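*Asks:* Fold the following.
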Amino acid sequence: MAGIIHDVLAELQQGARKRQDPNAKQHGVFRTVDDAVSAAQIAHQTLVAIPLEKRKEIIANIRKRAAEDVHTLAEMAHEETGLGRVEDKIKKNLLVIHKTPGPEILQPIAYTGDDGLALIERAPFGVVASITPCTNPTETILNNGIGMVSGGNAVTFNTHPAAKGVSAYCVDLINRASMEVGGPSNIMTCIHTPTIDSAGALMHHKGTPLVVVTGGGGVVKAAMQSGKKCVAAGPGNPPVVVDETADLDRAARGIYNGASFDNNIICTDEKEVMAVEKIFDPLLERIESLGAVRLRNHQIRRLESLILTPDRMHTNRDWIGKCPSEMLKAIDVPFRGDPRLIVCDVPFEHPFVQLELLMPVIGFVRCADVHQAIDKAVEAEHGYRHTASMYSRNIESLHRMARAVNCSIFIKNASNYAGLGFGGEGYTSFTIASPTGDGLTTARTFTRERRCTLSGYFRIV
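*Replies:* Prediction:
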């Protein structure tokens, strides 16, 4: 993956592609839900009628054109949403472009025996209704879109209003890539001015048999009440456990790099750390040495007032995805350079532990031993069953943590993004559908199983 990023960034340093003229026609962008779904239905009918090799060619060209435009996608997302870091958004987009599974994951299964042949294949649903977030707007469109189209579906997106511009740009780019190799336009469509009402209309539209949502608890609940098959990716609060056997240098680097990645707006990013007392201070010292800023006493109280609501029950959305430097300036704490992470020694009940902040701020909790650390991690994860990680050399402790936390993603001795395939093996997904039990979604998730049986024939051995 590092080699891919290096090659693409080298290309981009020679000059990024110019953005499309904002006044030019955008393929796939429609004023109404009805128009967007209708156009996607026509595209779906065309898609299932063309050869599978053409579908593979379409997916390959989407990857190619998106990689060529990755710098623009990252810059536009940052400019429009104000969240995260451009350099990290480039990495996220490249990850989904290159490691989202395509048609190759939809291999047929055959059973033969005395009674003949049974063939099982994956079939499309039709037009998928997809709700996307502002935290990972283009990443989710590319990741969902590649998987859905690989399965023979078209998709209509209701994108987050705070990222509607870059989302429309991304949808247009994808449709142009399809048309460029002889595929249909409108394989992905979106609403020009998305709202809560348009999201509801899309989820309940008679032309969308499958609903896929990536977002908070509210949109997950709405999707589950749509009366349709639902694939829902909800919130997470990923805990990290560090025990006394851990490689502390590795743990410090992993936590620092992971919790600071794109200013912690990815749902899988490290959100709180449970560290055994014996190694607590050495671990924090190592993280500080990497460039993190550690707050104490009144500094923590000032930060609380800045990034939490007055009741301390919610985050102040104005600070989601902002850089530590902005927060430190606001609370009058000196710093050097461009720090990527703020760390705080806080009790377990503190909001920096219990809330999914989506900021580069992480609470560290002192624990008596590994057993207490694991128990507290399970409690802080709140039963989302999303993501968790642990640094340890003790196989028994790693085993206990994996079973106890029961998450879709569990990472051992690495940054959490390794669980998405960034610095770790396996494919990627930006829709982690823990609430509906689908885990990391792929083209298989967005297809339905069909069986064809021929009785008495075609067993050839």
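*Asks:* make it CA atoms for all contacts and neighbour counts henceforth
*Replies:* Noted.
*Asks:* any idea whether residue 240 is helix, strand or coil?
*Replies:* strand (DSSP: H, G, I helix; E, B strand; the rest coil).
*Asks:* Was I right to think it contacts residue 381?
*Replies:* No: using CA atoms under 8 Å, residue 240 is not in contact with residue 381, being 9.9 Å away.
*Asks:* For these two, list the residues in contact with both.
*Replies:* Residues touching both residue 240 and residue 381 (CA atoms under 8 Å, 6 or more residues apart in numbering): residue 388.
*Asks:* more neighbours, the two?
*Replies:* residue 240 (30 against 25; other CA atoms under 10 Å).
*Asks:* to compare against the first, here's another:
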Amino acid sequence: MELIDKDLLSIQEVRCLIAKAKAAQVKFRQYSQEQIDKIVKAMADAADLEAVRLAKLAHQETGFGKSEDKIIKNIFACKTVFNSIKDLKTVGIINEDREKKIIEVAEPIGVIAGLIPSTNPTSTTIYKSLIALKAGNAIIFSPHPSAKQCILETVKILSEAAIKAGAPEGIIGCMSVLSMRGTEELMKHKDVSLILATGGEAMVKAAYSSGTPAIGVGPGNGPAFIEKSANIPLAVKRIIDSKTFDNGVICASEQSIVVEKEIKDQVVAELKKQGAYFLTQEESDKLGKYMLRGNGTINPQVVGKSVEKLAELAGLNIPKNAKVLISEQTTVSKDNPYSREKLAPILGFYVEENWEKACDRCIELLENEGKGHTLIIHSNNDDIIKQFALKKPVSRLLVNTCGSLGGIGATTNLVPALTLGCGAMGGSSTSDNVGPMNLLNLRRVAYGVREFADLREEGTSNERIQLSQEYVENLVKNILEKLAM
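*Replies:* As a prediction, the model looks like this:
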């Protein structure tokens, strides 16, 4: 009875949130670009002031990552994301091509359902709120249960700032009574126009199966290939910095290192020098058994944990100064946890004969998990980089940069985002780093540039008539021949 009551309460809360959001968005869609920009800036400024507190709340509640790195992610969301969108035109006529006589008019989508993960809870909430309202939409959040309080607090800060700056009440909402039935109601409700899903594979699949248009992202499993022309010490530094950032919870972070046999010893020596610990076979087996659960999924207890905590959980005796745990592997499969997405400072390590074999190994890793997401290459050979760009089943190929921060657009010129599309190959509706332009429709006004009579004249030219006559004559001839037989 208690479970049924919670479901009913959750469903009722969702319906109320949707009704308020719909009413608010009807008003909000009439706002000018200047009004919307003022509101979005107020939200970003409010989040910036609370970035440190929200990061600490997220760390305390979830136990994932590091609070100092979550501060950086919050600031990325309210500064870098904001700066990338602040000058975008998202209201009214946003583009006019006089030569082609096409006008593009931005149209808000309506009410968006935002699913928020526990790995990046406050930063993702800030980011999704900014891009949703920038495009003229309302948004309602469904928090991951283990990050409920920090997400609710983030929504409170953003909502108050938006309303104070002139937004209608209800433009940002958040579920507080959480249940699967409530989230299903949010995703399937007729007044919700789009689902923006960031989270586990099951949740993203549910979003796409809801019947409501959705933008969802799959798991990452990005290999990092160190090619022999690379600056090896710098490549290793970037990988370790990236994999230790917030204890590896960003899905674009490196999951495996792939190297050519020729430089294996150099790379291994550099990794050890910079704080990586290579597990023995016994240690790899022990940690691997802890990582992979009986149902074939990665144990959530490893997510966002430090090396020290991982060693404690798996019963390993690891040096105190170790930053990353590395296991040398030769196989790729669902049963090998080192060849899968590990949102923790753990890396698989593969040695291949040459760059072509390394290319094949990277594809194998991506086909195993993370198809459509991200791959990282460290190289100074432009020809090899281009070969990787042509062959890899990914939406973003990062060159000579950190996977985690490069993928989200912090150390690259990709669109700054915390929802990274995987394209159709990865089961996603987009391959973009998702921004405001993904959250609006374009109405295209197209002027006539040629007359129907001109098309008729083109289609009845002497040459075309001659071809048609020849076709008919041959057809009749073939029929007569068959009848004669």
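*Asks:* Any idea what the TM-score is?
*Replies:* TM-score for the superposed chains, counting by TM-score structural alignment, normalised by the length of structure 1: 0.87, backed by 424 aligned residues with a CA RMSD of 2.1 Å.
*Asks:* Show me what residue 224 of structure 2 aligns to in structure 1.
*Replies:* Residue 224 of structure 2 maps onto residue 240 in structure 1, with residues paired by TM-score structural alignment.
*Asks:* Ok, residue 395 of structure 2 next?
*Replies:* Counting by TM-score structural alignment, residue 395 of structure 2 corresponds to residue 408 in structure 1.
*Asks:* residues in contact with its match?
*Replies:* 385-387, 432, 434, 439-440.
*Asks:* again, only this time at 6 Å
*Replies:* By CA atoms under 6 Å, 6 or more residues apart in numbering, the contact set of residue 408 of structure 1 is 385-386, 439.
*Asks:* Which one (most neighbours) among these?
*Replies:* Each of the contacts of residue 408 of structure 1 was scored for neighbours by other CA under 10 Å, and residue 386 scores highest at 28 neighbours.
*Asks:* Please pull up the equivalent of that one in structure 2.
*Replies:* Matched by TM-score structural alignment, residue 386 of structure 1 corresponds to residue 373 in structure 2.
*Asks:* so how far is residue 71 of structure 1 from the match of residue 395 of structure 2?
*Replies:* 31 Å (CA to CA, to the nearest Å).
*Asks:* which other helices and strands contact the helix ranked longest in structure 2?
*Replies:* Looking across structure 2 with DSSP state H, the single longest helix is helix 2-28. Here helix 2-28 of structure 2 touches helix 180-188, going by 3 or more CA pairs under 6 Å, 6 or more residues apart in numbering; DSSP states H and E.
*Asks:* on that earlier part again, and of the contacts of residue 408 of structure 1, the nearest to residue 318 of structure 1?
*Replies:* Nearest to residue 318 of structure 1 out of the contacts of residue 408 of structure 1 is residue 386 (CA to CA; 25.0 Å).
*Asks:* Test my guess that the closest one contacts residue 237.
*Replies:* No: Residue 386 of structure 1 is beyond contact range of residue 237, at 7.6 Å (criterion: CA atoms under 6 Å).
*Asks:* gap between the match of residue 395 of structure 2 and residue 446 of structure 1?
*Replies:* As judged by CA to CA, residue 408 of structure 1 and residue 446 of structure 1 stand 18 Å apart.
*Asks:* what residue of structure 1 matches up with residue 323 of structure 2?
*Replies:* Using TM-score structural alignment, residue 323 of structure 2 sits opposite residue 340 in structure 1.
*Asks:* Skipping adjacent residues, who's closest to its match in space?
*Replies:* Distance criterion CA to CA, 6 or more residues apart in numbering; nearest residue to residue 340 of structure 1, sequence neighbours excluded, is residue 260 at 5.5 Å.
*Asks:* element containing the one you found?
*Replies:* For residue 260 of structure 1, the host element (DSSP states H and E) is helix 248-260.
*Asks:* in structure 2, what residues pair with the helix or strand following that helix?
*Replies:* For helix 248-260 of structure 1, the following helix or strand on the C-terminal side (DSSP H and E) is strand 272-276. Using TM-score structural alignment, strand 272-276 of structure 1 corresponds to residues 256-260 of structure 2.
*Asks:* And the matching stretch against structure 1, how far off on average?
*Replies:* After superposition onto structure 1, stretch 256-260 of structure 2 sits on average 1.0 Å from its aligned residues (mean CA distance after the TM-score superposition for structure 1).
*Asks:* got a list of what the aligned partner of residue 439 of structure 2 in structure 1 touches?
*Replies:* In structure 1, the residue matched to residue 439 of structure 2 (TM-score structural alignment) is residue 446. The contact partners of residue 446 of structure 1, by CA under 6 Å, 6+ apart, come to residue 148.
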